[in-house]
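> Provided below for reference: sequence and predicted model.
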Amino acid sequence: MHVQLRRARRRTDTQDIELSMDMMVVFSGEDDRNSYSAIVERLTKKLELHYVKDLEVETVVVGYLARERKGHQEESTYKIIGLLNQYKRIACMEETEVVIDDDPAMPNKVFGRSTSLNIPHEFLCPITLEIMTDPVIVAIELGNHREVI
């Protein structure tokens, strides 16, 4: 049992070394396409950022971090946000825009959202929306067939 505990301890240490090496490569900015994607996938597994909800939580936490720092340690804050944006690109999410100022007029404006995800009303079809809200048509799946519409 003592040997197994020793092996487990060594294995954890090597994982931490691997994590730190991966973080160094990502933060260095060197972009070797073959190894870079594998490194980002390993970091995703180790940081447990598998789902979109996890990325949304991390976005909020990074926002709080950026607000707390208020211009101090900007370089490391930008590196963290850049890494988060890389994960968001992989997950096909909207990237985070950062404004870090000491301006007291805008103390809480750290993240900006683009309005490009809003669908204009001209592109919404009222007939299709009306048909799909009818519970009978939805229940018997008649809304999926063009002949019926």
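That came in fine, so what should we check first?
> drop to CA atoms for contacts and neighbour counts, all remaining ones
Noted.
> What residues sit buried inside the host helix or strand of Leu43?
In the assignment (DSSP states H and E), Leu43 maps to helix 33-46. By 16 or more other C-alpha atoms under 10 Å, the buried positions in helix 33-46 come out as Ile39, Val40, Leu43.
> First-to-last residue distance for stretch 64-75?
16 Å (C-alpha to C-alpha, to the nearest Å).
> any idea how far Arg89 is from Gly82?
From Gly82 over to Arg89 the distance is 10 Å, taken as C-alpha to C-alpha.
> Could you check which of these two has the larger neighbour count?
Gly82 (17 against 12; other C-alpha atoms under 10 Å).
> rewinding a little: same list (the buried residues of helix 33-46) but as a markdown table, adding distance to Glu74.
Putting the buried residues of helix 33-46 into a markdown table (distance: C-alpha to C-alpha, whole Å) gives the following:
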| residue | distance to Glu74 |
| --- | --- |
| Ile39 | 24 |
| Val40 | 23 |
| Leu43 | 22 |
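> out of those, who's nearest Val60?
Of all the buried residues of helix 33-46, Leu43 has the smallest distance to Val60: 19.3 Å, by C-alpha to C-alpha.
> Second structure for comparison follows:
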Amino acid sequence: MKFLDIGEVSAETGVKPSALRYYEAVGLISSVSRHGLRRQFPPEVLLQLRLITLGKKAGFSLDEMAGMFGRNGMPDLPRAELQQKADAIDRQIRELTALRDTLRHVAACPAPSHLECPTFRRLLQVAGKRRSTGKETGGRRRPA
């Protein structure tokens, strides 16, 4: 079996060597040996790193991702957690779409003053209700 050194893994995945060393330290990936001072990784590390990159983009923490690899380092993906994350992304998309539409309305509003625009005032009221209930932060209130 041909192993990949840390430089090859970094070049192939775009993950910096410092991040690779950190991922190894926290148990997300494992090197199998060293060639001089350079860590050597099995080819499967490329798949693991692609899954870690996808998980980070989806908003999973490194701790959550650590639980998504079995003892052999291969994916053991929790379908229920993935569905929950997909649902959260759907909610975020709806909220961001509403925010985008609000910004576009404000940018193009023909009213002499935004405060004279009934649509703008309604959108502010809706945004204020969301903020006060903590809906945009997943139930946690952020300081104003």
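Thanks, I have it. The structure displayed is predicted, hence computed values, not measured ones.
> Superposing both, give me the TM-score.
Superposed pair, TM-score by TM-score structural alignment, normalised by the length of the second structure: 0.27. Supporting alignment: 50 aligned residues with a C-alpha RMSD of 3.1 Å.
> that older thread, tell me the one of the buried residues of helix 33-46 of the first structure nearest Ile137 of the first structure?
Val40 (45.1 Å).
> For the closest one, which residues are in contact?
Applying C-alpha atoms under 8 Å, 6 or more residues apart in numbering, we find Val40 of the first structure in contact with Asp22, Val26, Tyr87.
> Compare the residues you listed and tell me which has the most neighbours.
That'd be Tyr87 among the contacts of Val40 of the first structure, by other C-alpha under 10 Å, with 21 neighbours.
> Who are the packing partners of the helix or strand where that residue lies?
Applying DSSP H and E as the criterion places Tyr87 of the first structure in helix 74-90. In terms of contacts (3 or more C-alpha pairs under 8 Å, 6 or more residues apart in numbering; DSSP states H and E), helix 74-90 of the first structure is packed against helix 52-69.
> So what angle separates the directions of the helix it packs on and helix 74-90?
Here helix 52-69 of the first structure points in a direction 160 degrees away from that of helix 74-90 (axes from the mean of the first three to the mean of the last three C-alpha atoms, to 10 degrees).
> In helix 52-69 of the first structure, which residues are buried?
Leu55, Thr59, Val62, Gly63, Ala66, Arg67.
> and the residues you listed as JSON lines, adding distance to Thr12 of the first structure?
Compiled in JSON lines, those are given as follows (distance: C-alpha to C-alpha, whole Å):
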{"residue": "Leu55", "distance to Thr12 of the first structure": "25"}
{"residue": "Thr59", "distance to Thr12 of the first structure": "27"}
{"residue": "Val62", "distance to Thr12 of the first structure": "26"}
{"residue": "Gly63", "distance to Thr12 of the first structure": "30"}
{"residue": "Ala66", "distance to Thr12 of the first structure": "30"}
{"residue": "Arg67", "distance to Thr12 of the first structure": "33"}
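> and which of the buried residues of helix 33-46 of the first structure is nearest to Arg9 of the first structure?
Leu43 (20.3 Å).
> Look up how far Leu49 of the second structure lies from Gln40 of the second structure.
Using C-alpha to C-alpha, Gln40 of the second structure is found at 15 Å from Leu49 of the second structure.
> biggest helix in the second structure by residues?
If you go by DSSP state H, the second structure has its longest helix at helix 79-108.
> ok, then the element right after that one?
Using DSSP H and E, the helix or strand that directly follows helix 79-108 of the second structure along the chain is helix 118-133.
> In terms of secondary structure, what does that next one contact?
In terms of contacts (3+ C-alpha pairs under 8 Å, 6+ apart), helix 118-133 of the second structure is packed against helix 79-108.
> in the helix it packs on, what counts as buried?
By neighbour count on 16+ other C-alpha under 10 Å, the buried set for helix 79-108 of the second structure is Lys85, Thr102, Val106.
> Turn those into CSV, columns for distance to Arg91 of the second structure.
Shown next, in CSV, are those (distance: C-alpha to C-alpha, whole Å):
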residue, distance to Arg91 of the second structure
Lys85, 10
Thr102, 17
Val106, 23
